[in-house]
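Visitor: What shape does this take:
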Amino acid sequence: MKQTLKYYGPAILWALFILIICAVPFSAPGPPDLFFPGFDKLVHCVLFFVLSVLYCYGSIRKWQTRSIRIAIAMKNTVVLISYGALIEYLQMRVFTWRSGDWNDLLADTIGSCMGIFGVLLTSNAINHENS
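Guide: Presented below is the predicted three-dimensional model:
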C-alpha cells in the first residue's frame, strides 16, 4: 500500500477530489448548464484528463521508464473508464440527488483517452529528442 501511495498519491488525491465533486448536491436555481450548454460534460472531460495524466505519471515512476508502454496505457485506460463508470453508478444509486448519465461517462472516457494519448505523445517526443 505504501508503494502505491508513493507513486500514485497525486492521482489518488485527484480521484478523491473528483468523487467529492461528483457527490456534492447542486441546488442552484437556474439552468443546469452553468455557462453554456454542455459545460458539465466539459468539466467531466477536464477532470478525467488531469486524472489520466497523473495516473500515467505514477505508472511511469512505478515502472521506472522514460515513457509509458502501450500495454500499461491500455490498463490505465480500463482503470480510468471503470472509475468513471463507478462514479456514474454511485450517482444513480447512492447519491440520489445527482443523476448518473451515459453522456457523462462518455465525457470521462474521452478525457481519459485524451490524457493518455497526450502522455504517450509527449513522452515519445521527449525520448526522440534525447536520442
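Visitor: contacts and neighbour counts: CA atoms only from here.
Guide: Fine.
Visitor: show me what contacts the residue lying closest to Leu42 once chain neighbours are set aside?
Guide: Distance criterion Cα to Cα, 6 or more residues apart in numbering; nearest residue to Leu42, sequence neighbours excluded, is Ala107 at 7.2 Å. Going by Cα atoms under 8 Å, 6 or more residues apart in numbering, Ala107 touches Lys41, Leu42, His44, Cys45.
Visitor: Reduced to three states, what does Ala107 come out as?
Guide: helix (DSSP: H, G, I helix; E, B strand; the rest coil).
Visitor: What count of nearby residues applies to Asn103?
Guide: For Asn103, the neighbour count with other Cα atoms under 10 Å is 14.
Visitor: quick one on the thing from earlier: could you measure from the residue nearest to Leu42 over to Cys113?
Guide: Ala107 sits 10 Å away from Cys113, going by Cα to Cα, to the nearest Å.
Visitor: To compare with the earlier structure, here is another sequence to fold:
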Amino acid sequence: MLRYIKRYPFSLLVISSVIYLSFFRPPSTDLNEIPYLDKVVHVCMYAGMSGMLWLEFLRNHRKFQAPLWHAWVGGLLCPVLFSGCVELLQEYCTTYRGGDWLDLLANATGSLLGSVFVYLVIRPRIWKTNCR
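Guide: Here you go, the predicted model:
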C-alpha cells in the first residue's frame, strides 16, 4: 500500500478530491441555472483523474517496459467502475444527492477523453521506449 502512495501521490490526491466533490452538498448559486453545467464538471473531473493516472503510470514505467494495457485498465476502466460505484452510493446512501445515469455517461466520457489525450499527445513525448 505504501508503494502505491509513493508512486501515485498526485493521482491519489485527485481521487480524494473527486470523492469529496461527489459527496459534499454544493451551495446554491446562479450557476445552477446553466443547463448541464454539472455534466461538464463531471467530464472535467474524470478527464483529470484519468489523465493523472496515465501520467503517473508513464512516469513510473519510463525505465522498463510495461504492458500498455495496464495503463488502459488503470486509466480508463478503473475510473469508469469507480464512477459507477460513486453513482450507486449517491443514489442509495445519501439523502440529498441522487445517482444519475447521465453523470455516469459524463464520467465515462471524461475518462475516455483524458486517456486518449494522454495516449495520443503526451505519451509519445515522454515515453520513448516501444512498449506493448
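Visitor: Once they're superposed, tell me the TM-score.
Guide: Once superposed, chain against chain, the TM-score is 0.83 (TM-score structural alignment, normalised by the length of structure 1); 128 aligned residues with a Cα RMSD of 2.7 Å.
Visitor: Please determine how far the most centrally placed residue in structure 2 is located from Gln65 of structure 2.
Guide: Central residue of structure 2 (Cα atoms, centre = their mean): Met49, 2.9 Å from the mean position. From Met49 of structure 2 across to Gln65 of structure 2, the span is 23 Å (Cα to Cα).
Visitor: Grab the nearest non-local neighbour of Ile81 of structure 1.
Guide: Thr109 (5.7 Å).
Visitor: just checking, the one you found touches Ala85?
Guide: No: counting by Cα atoms under 8 Å, Thr109 of structure 1 stays clear of Ala85, with 9.2 Å between them.
Visitor: Give the intersection of the neighbour lists for the two.
Guide: If you check Thr109 of structure 1 and Ala85 against Cα under 8 Å, 6+ apart, no residue is contacted by both.
Visitor: Give me the more crowded residue out of the two.
Guide: Comparing Thr109 of structure 1 with Ala85 by other Cα under 10 Å, the one with more neighbours is Thr109, at 24 against 20.
Visitor: Return the residues in contact with that one.
Guide: Listed by Cα under 8 Å, 6+ apart, the contact set of Thr109 of structure 1 reads Cys45, Phe48, Leu80, Ile81, Gly84.
Visitor: Filter those down to just the ones in helices.
Guide: Cross-referencing these against helices under DSSP state H gives Cys45, Phe48, Leu80, Ile81, Gly84.
Visitor: Map the second one onto structure 2.
Guide: Which is Phe48 of structure 1. Counting by TM-score structural alignment, Phe48 of structure 1 corresponds to Tyr46 in structure 2.
Visitor: neighbours around that match, how many?
Guide: 29.
Visitor: Same question for Phe35 of structure 1.
Guide: 9.
Visitor: What of the one 10 residues further on?
Guide: Counted with other Cα under 10 Å, residues neighbouring Cys45 of structure 1 total 24.
Visitor: now Leu19 of structure 1, nearest residue through space, not along the chain?
Guide: Ile87 (6.9 Å).
Visitor: how near is that neighbour to Arg69 of structure 1?
Guide: From Ile87 of structure 1 to Arg69 of structure 1 the distance is 27 Å (Cα to Cα).
Visitor: quick one, which of these two is more surrounded?
Guide: Ile87 (21 against 13).
Visitor: so that one makes contact with Phe17?
Guide: No: the criterion here is Cα under 8 Å, and Ile87 of structure 1 misses it with Phe17 at 11.9 Å.
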